[in-house]
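Engineer: Pasting the sequence and the predicted coordinates here, then a few questions.
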Amino acid sequence: MLQQFPLIDQPGQALRKPEPAFLTDDSAEILRFAAGALKAGMAAALVTLVAIRGGSSRPLGAQMAVREDGFYCGFVSGGCVEAAAAFEALDVITSGEDRMVKYGEGSPYFDIVLPCGGGITLSVHKLRDASPLLAVLNAMEQRQPAGLRYTPQAQTLESAPPVTKTGWRDDYFDVSYRPCARVIVYGRSVEAEVTANVARAAGYDVQTSDGFDPRTTFALMDADTAVILLYHDLNRELPVLQAALAA
């Protein structure tokens, strides 16, 4: 059920205007921003996309982090509702009461429109402990999957075993996190160089072969690694394919 609270802490206090701290879609950066706020003694909230009706530009589990000073990062839509969601988060930080908010289809906010025509529901949770966030960050740094579990009734967020799919399970919502996708580009050509630059621009963790012995990069392969073969030489590429399959 939606709850409405005033956006001003106390009479006469100026309204805090939400502003993006920086633009990112990276889960690790969002969680790091929130954990950093708590470590610095600031209150913060985590906003999570927990339901989609029709179309959505972000998947379930997309998140924003909002600090008590109004700065936020992350996306839960295509940029349509982030400022409004940050206002809700500031309310939650002030009241201490978590809430669910609907935008688009089924929402009471007729002036906040989702151009895709769908609707989304966001959970807004006041963070009380950085430990679950740090556990996820540590796992991703070790290139291991991780999870967060949010229970609305108890207003709790805790680390959870890795799950294969983000979504509701009984009374709680699980968010699955994977390490950053790694791309290893094999080749000694301008095509390989350009491909590596494009992959970096897209946000992948990009590694390149040394141009002589691709086996030096085999140790970097894991379940979240893709390989791109641009040697144009089957004799060179077959060992890479075998190593990728083994990983």
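Structural biologist: Nice, thanks for sending it over.
Engineer: going forward, measure contacts and count neighbours with C-alpha atoms only.
Structural biologist: Fine.
Engineer: what about the strands in the chain?
Structural biologist: 19-20, 44-53, 63-67, 71-74, 99-104, 119-126, 146-151, 156-160, 167-169, 172-177, 182-186, 205-208, 225-229 (DSSP state E).
Engineer: ok, the spatially most central residue of the chain to residue 88 distance?
Structural biologist: Closest residue to the average C-alpha location of the chain: residue 27 at 2.8 Å, with C-alpha atoms, centre = their mean. Distance check for residue 27 against residue 88: by C-alpha to C-alpha, to the nearest Å, it reads 20 Å.
Engineer: The structure to be compared is supplied as follows:
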Amino acid sequence: MSGELAGAAWPMFGWIDDVRAPLADAMRQGRPAALATLYKVEGSAPRGPGAQMLFVDPQDGGGEIAASGYFSGDCIEGDVASHALHVLSDGVPRRLHYGTGSPWIDIRLRCGGALHVLVERVAPDDAAARELLGHAEARRSCRWHSDGTNRRVTQDDGPLLDVYEEPFSLARRHDPVRRLIVSGGDPGALAAARLGALSQFETILLRPDGPFEPPPFPVSRYVRSDPATALAELGMDRWTAYLGATHEDHHDLGGCLAALRGGAGYVGMIGAKSRAPARLDALKAAGATPEDLARLNLSPGVAGLGKSPWEVATGILAEIMQALNPARERA
């Protein structure tokens, strides 16, 4: 069976870290997909256990196979794609072993060690896949259980990955997509929103009474209502970051209070340090508890990067990623 990995010369498919969106696209198009899960790593590797790739059926028997995600920085992706084509064709799952102890001695891992990958076929009407996507839509954690042939999904909050050897199966946790909500419309707020979208966050830009036309760059949603009202409608969770950047306290304070009370994983408000005492007093008067205020990031970001919009946004996004990471990687 022939076929090439689409985008191999410029592998931007590796930017995709969550395979659920391309899986949803494949299912909507009625196209089967091959889901590859890195379930064991020995030694050093660019990705850890639980990393996934998705390969979508080219449908013409010999065209390019579309991929999302990556495992090794171009050491094994092409070969995994070749096996994925066979899995798509015959439906038989494969367990692949690369590196030390592998039967394929011609495939070398630059960083040494060994990688073990399960590749399984997911039909467009797969019930477990529909359930997985349903939990994602509802922003609930769940776990994908599979032995390569039989699949089920449970709503639980266990480790990122469990692997069972005899008989073989794995359970991979999927959390809600990381979400960034930015309120504001100045260059700094727009830089933060754009960088968030480029960083694979579900990015929502709030601009109270802002222009009717959407921003000139892609975001998941553009909302013109007051932040506190918008956050109540959107709902908060620990995979959500909120950044108040309107520079108007009646908007930013209300948004931060709603985010803190809703359990957002990160809450920040841009502004001069000299404004911090008055803002804290206002939040206390509005009912914020000491525990709420301890989670609030005033003048957020990484010091020393600079003060241009992109420099400030880069520091804030780094801080947000660090804050939300434990929710993704908790044991």
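Structural biologist: Thanks, I have the structure now. The model shown is predicted, which means the values in this text are computed figures rather than measured ones.
Engineer: Apart from its neighbours in sequence, what residue is nearest the corresponding residue of structure 2 for the residue nearest to the centre of structure 1?
Structural biologist: For residue 27 of structure 1, the aligned position in structure 2 is residue 19, judged by TM-score structural alignment. Among residues not flanking residue 19 of structure 2 along the chain, residue 54 sits closest, at 6.1 Å (C-alpha to C-alpha, 6 or more residues apart in numbering).
Engineer: Give the burial count for the one you found, as a bare number.
Structural biologist: 30 (other C-alpha atoms under 10 Å).
Engineer: just to revisit the earlier point, please identify the deepest-packed of the strands of structure 1.
Structural biologist: Between those, strand 63-67 has the highest mean count of neighbours, a mean of 28, where neighbours are mean count of other C-alpha atoms under 10 Å.
Engineer: Aligned to residue 50 of structure 1, what sits in structure 2?
Structural biologist: So residue 50 of structure 1 corresponds to residue 39, using TM-score structural alignment.
Engineer: what do you get for residue 165 of structure 1?
Structural biologist: So, by TM-score structural alignment, residue 165 of structure 1 is matched to residue 159.
Engineer: For residue 329 of structure 2, see how far away its match is.
Structural biologist: Counting by C-alpha to C-alpha, the gap from residue 159 of structure 2 to residue 329 of structure 2 is 8 Å.
Engineer: Looking at those two, which one has more neighbours?
Structural biologist: Neighbours per residue, other C-alpha under 10 Å: of residue 159 of structure 2 and residue 329, the larger number sits with residue 159, 15 against 12.
Engineer: In this structure the more buried one contacts residue 174, no?
Structural biologist: No - Residue 159 of structure 2 lies out of contact with residue 174 (C-alpha atoms under 8 Å); the separation is 9.9 Å.
Engineer: which residues of structure 1 fall in helices?
Structural biologist: 27-39, 82-95, 131-141, 190-201, 234-246 (DSSP state H).
Engineer: after superposition, how close is the longest one to structure 2?
Structural biologist: After superposition onto structure 2, the mean distance of helix 82-95 of structure 1 to its aligned counterpart is 2.3 Å, using mean C-alpha distance after the TM-score superposition for structure 1.
Engineer: what's that helix in contact with?
Structural biologist: 5-7, 9, 17-19, 43-47, 66-68, 70, 72, 75-76, 98-99, 124-126 (C-alpha atoms under 8 Å, 6 or more residues apart in numbering).
Engineer: tell me the angle it makes with strand 63-67.
Structural biologist: Per axes from the mean of the first three to the mean of the last three C-alpha atoms, to 10 degrees, the angle that helix 82-95 of structure 1 makes with strand 63-67 is 50 degrees.
Engineer: Quick check: buried residues in helix 82-95 of structure 1?
Structural biologist: 82, 83, 85, 86, 87, 88, 89, 90, 91, 92, 93, 94 (16 or more other C-alpha atoms under 10 Å).
Engineer: now these in JSON lines, with distance to residue 115 of structure 1?
Structural biologist: Converted to JSON lines, these look like this (distance: C-alpha to C-alpha, whole Å):
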{"residue": "82", "distance to residue 115 of structure 1": "14"}
{"residue": "83", "distance to residue 115 of structure 1": "16"}
{"residue": "85", "distance to residue 115 of structure 1": "17"}
{"residue": "86", "distance to residue 115 of structure 1": "19"}
{"residue": "87", "distance to residue 115 of structure 1": "21"}
{"residue": "88", "distance to residue 115 of structure 1": "21"}
{"residue": "89", "distance to residue 115 of structure 1": "23"}
{"residue": "90", "distance to residue 115 of structure 1": "25"}
{"residue": "91", "distance to residue 115 of structure 1": "26"}
{"residue": "92", "distance to residue 115 of structure 1": "27"}
{"residue": "93", "distance to residue 115 of structure 1": "29"}
{"residue": "94", "distance to residue 115 of structure 1": "31"}
